[in-house]
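S.K.: Sequence and predicted structure below; questions after.
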Amino acid sequence: MQPTTRSMTASKNLRSSFNPALEDIRMSPIVSISEAARVRAVEYEKTGGRFVFFQRGEIDFPTPKFIVDAAKRGLDEGLTKYPRSGGENFFREAVARRLKIDHDADVDASQVVATYGGQEGLELSFKLFKSGAGFSPTWSCALENFVPFAQIDFKEVPLNADFSVDYDRVDDAVRGRDFFYLNNPQNPTGKVFTRDELTRIVEICTSHGAFVIADEAYEKIIYDGEHFSLSKLAQENIITVFTMSKAYSMTGWRIGYAVTRNAKVAKLLRLGNYTQTAGVTTFLQFAAAEAMNNVQESRAAIAAMNEEFRRRRDTLYEGLKDLPGITIDRPAGAFYMFPNFTRIIPSDLSGEARNHYIYDLLMENGIATVYGSCFGHHFTDNVRLSFSATPVPVINEAVERFRRIFG
């Protein structure tokens, strides 16, 4: 059927601009990088080499069988009706019990809100406020998605070159703002904040009447030191967000939860969850509750995964740490490294050319990474390497390639 003159006129009169809450959002650069990597891989592997994917934070471990079996039982038991907004009682109670076991956190089930992945928990938390600040480098979705979607004024607070905290910068940034966001363990650096660092940040925020939003997606992926969860602190200005995706290898299940002692915030998060998604799928909550209740099996699965991640971390770090011109820190948690190449990048480069220099060089040599400015505009001389789905033999091959390029 041919369009009528009337319908074509109507199309021309349609609005060409929309609500900036959506129009200003960008698809994560990691998605476009991954698409480019897949195309490049086909050409590169025609030459006989193996293309190495270091760009995604996906995990190559399957979801543990006991969790999958629990999801099947949930279906068999008819857990297929509308869910309760904010989470079923059995899920929220399981979260509260596990937080006590893992973090010695005294949390009541009423202080837990189930969300579609940690991402929804963070998005809803950001939307509570009009202004905020947070460390950079940081998770790209916080900058590219949550900030424009929530339409908030957000200030990046750079970590020091060694990824330590400049408390004066934190104090200056949070003054007059509603919240401070941090990711611990951190994507992309692998930094695990110490208890002293975290409590001092909370003290600064409290002194200015600001909230702290703590993103603890990688809470159980720890190699060195200990993870101190802000869910342990009883203050009402803290929102701690967790996900089942990383520790339990459940990235595609899309289930997480937020924890807060602030009753009004918990109510608003439940209302936001109801408005956006009408609750989290019930049989998935059932499976996630089993993951948390079955402490023995879940800890065994997490320990096995972390042992492999540790091997990958050590192989990659030991292979790169002595290469001339590269500055790299050994990550204490998560599964990322964030090396700096300032001494290698030509000094006369700036802007996008500087930002893409190492990324392009590695891509040409069959290695996909993520350029550093995805995680904060101060970090054009870094790239992120993810070893979440890269076996040790492939890492060894990549290290040899790095040595060939930079050695």
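M.R.: Nice, thanks for sending it over. Bear in mind that the values here come from a model prediction, so they are computed numbers and not experimental data.
S.K.: drop to CA atoms for contacts and neighbour counts, all remaining ones
M.R.: Will do.
S.K.: State the number of residues packed around A266.
M.R.: Residues lying near A266 (other Cα atoms under 10 Å) number 21.
S.K.: let's bring in a second model and compare:
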Amino acid sequence: MELADRVESLTPSTTLAITSKAKALKEDGHDVIGLGAGEPDFNTPEYILDAAKNAMDQGLTKYTPSGGLPELKDAIIDKFKRDQSLVFNRNEIIVTIGAKHALFTLFQVLLNRGDEVIVPVPYWVSYPEQIKLAEGQPVYVKGSEDNNFKITPEQLEESITDQTKAIIINSPSNPTGVLYTKDELEALGEIAIKHNLWIVSDEIYEKLIYGNDNHQSIAEISEELKNHTIIINGVSKSHSMTGWRIGYAAGNETIIKAMTNLASHSTSNPTSISQHAAIAAYTNSEEEIERMKEAFEERLNKLYDWMMEIPNLSCVKPQGAFYLFPNVSKIVNQSPFDSVDEWVKQLLEEEKVAIVPGSGFGSEDNVRLSYATSLDQLEEAAKRIKKFVEKYSV
């Protein structure tokens, strides 16, 4: 059967392939430790569950406006004021079926055929595919590991052409967990303004930042940068609500209106119950979020130390999110395996540890480990990985 070219061009998700294989092994009775998950392992807080139950009991189960409930938009507006001193109105916000849907819809309304979007490498796996689905062209700019995987203003300037429409900034980053500083964002932003580019600021991990670091949105640096920025966010990571599918975009009113019109013909509206749950998420105390963040920070510090005991492994220590992105190229070069992808497959087969090869994120020397699981599982995983590395060291 002949399928549409836009679908044929898609690259299968490496993360899903590993997850599927790990699930099959687990169903066969193997003791598999899965470190591929891109979601918190905590349940959604009780007060959010209660809000959803109350919404159902009250019969709030009908269609909502395509762009989201006004009450939820107001809660998001208050959140921006509270956290970042950013001021938006309802017409500058669309609620979507997860942050992924916000990105997808944004690229659909922003890009024409051949328009280029600058994608820093490493990147989240869906950025390039969504750009291609909108008939755009991803332009990859590699962030050096020596520079904590962050791109420089000089690299950005060199990559811009007459076709460049936007740049993606993901801070904290998936898969690296690194943060851009205010100065770094300002320098990139100046170039974006100079060339009249849109800045797509993916801030989905903003609540999961550790140590003394703080989240910095490029939109809060100046009014001019705010006017060039579309912020993408949601409750999936911050409130452990991945399955509820509530995200949003905030920015230019014309773009948000176009996104809302497109949503009205594609999805009708985000799920009503999930929207009421999200209202509760943004109008209650963040104590539960803080507890979850503390648990992630403890896991990060312990797993990082355990992994650094493995010979020939190097790793930039993350500042946010819940991933490690170590470089294993030296390990693989001293093994019988031809690539990191093969090494990862054999690790799963032999030691039953599922991690994601960095090739899916544009970085073939690295692997991604999620620490969204218990400390016991993380410690055991590190032991198994070390055993595997020592077994195949030449």
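M.R.: Cool, got the structure. Remember, predicted model here, so these are calculated numbers, not experimental data.
S.K.: Now the TM-score, please.
M.R.: The TM-score (TM-score structural alignment, normalised by the length of the second structure) is 0.91; 378 aligned residues with a Cα RMSD of 1.9 Å.
S.K.: For the equivalent of E297 of the second structure over in the first structure, give me its contacts.
M.R.: Residue pairing (TM-score structural alignment): E297 of the second structure is matched to R310 of the first structure. Contact analysis of R310 of the first structure by Cα atoms under 8 Å, 6 or more residues apart in numbering lists Y223.
S.K.: Could you do G143 of the second structure as well?
M.R.: By Cα under 8 Å, 6+ apart, the neighbours of G143 of the second structure are 120-122, 149-152.
S.K.: Same check for those residues, but in the first structure.
M.R.: Counting by both residues aligned by TM-score structural alignment, their matches' Cα atoms under 8 Å, the first structure reproduces these contacts from the contacts of G143 of the second structure: 120-122, 149-152.
S.K.: Just the buried subset of those residues, written out for PyMOL, thanks.
M.R.: Buried residues among those (16 or more other Cα atoms under 10 Å), as a PyMOL selection:
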select buried, resi 120+121+122+149+150+151+152
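S.K.: Tell me which two of the kept ones among the contacts of G143 of the second structure sit farthest apart.
M.R.: With Cα to Cα as the measure, no two of those lie farther apart than P122 and T152, at 13.8 Å.
S.K.: Same list, the kept ones among the contacts of G143 of the second structure, but as TSV with distance to I231 of the second structure and secondary structure please.
M.R.: TSV is the format used below for those (distance: Cα to Cα, whole Å; DSSP: H, G, I helix; E, B strand; the rest coil):
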residue	distance to I231 of the second structure	secondary structure
P120	17	strand
V121	20	strand
P122	20	coil
F149	21	coil
K150	19	coil
I151	19	coil
T152	21	coil
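S.K.: Closest one of the kept ones among the contacts of G143 of the second structure to K194 of the second structure?
M.R.: Among those, T152 lies closest to K194 of the second structure (Cα to Cα), at 15.5 Å.
S.K.: Alignment lookup: that closest one to the first structure.
M.R.: That one, T152 of the second structure, aligns with D166 by TM-score structural alignment.
S.K.: How about the contacts made by that match?
M.R.: D166 of the first structure touches 159-160, counting by Cα under 8 Å, 6+ apart.
S.K.: any idea how far F135 of the first structure is from it?
M.R.: Counting by Cα to Cα, to the nearest Å, the separation of D166 of the first structure from F135 of the first structure is 10 Å.
S.K.: same deal with I204 of the first structure?
M.R.: Distance from I204 of the first structure to F135 of the first structure, by Cα to Cα: 14 Å.
S.K.: One more: A70 of the first structure?
M.R.: Counting by Cα to Cα - A70 of the first structure and F135 of the first structure are separated by 38 Å.
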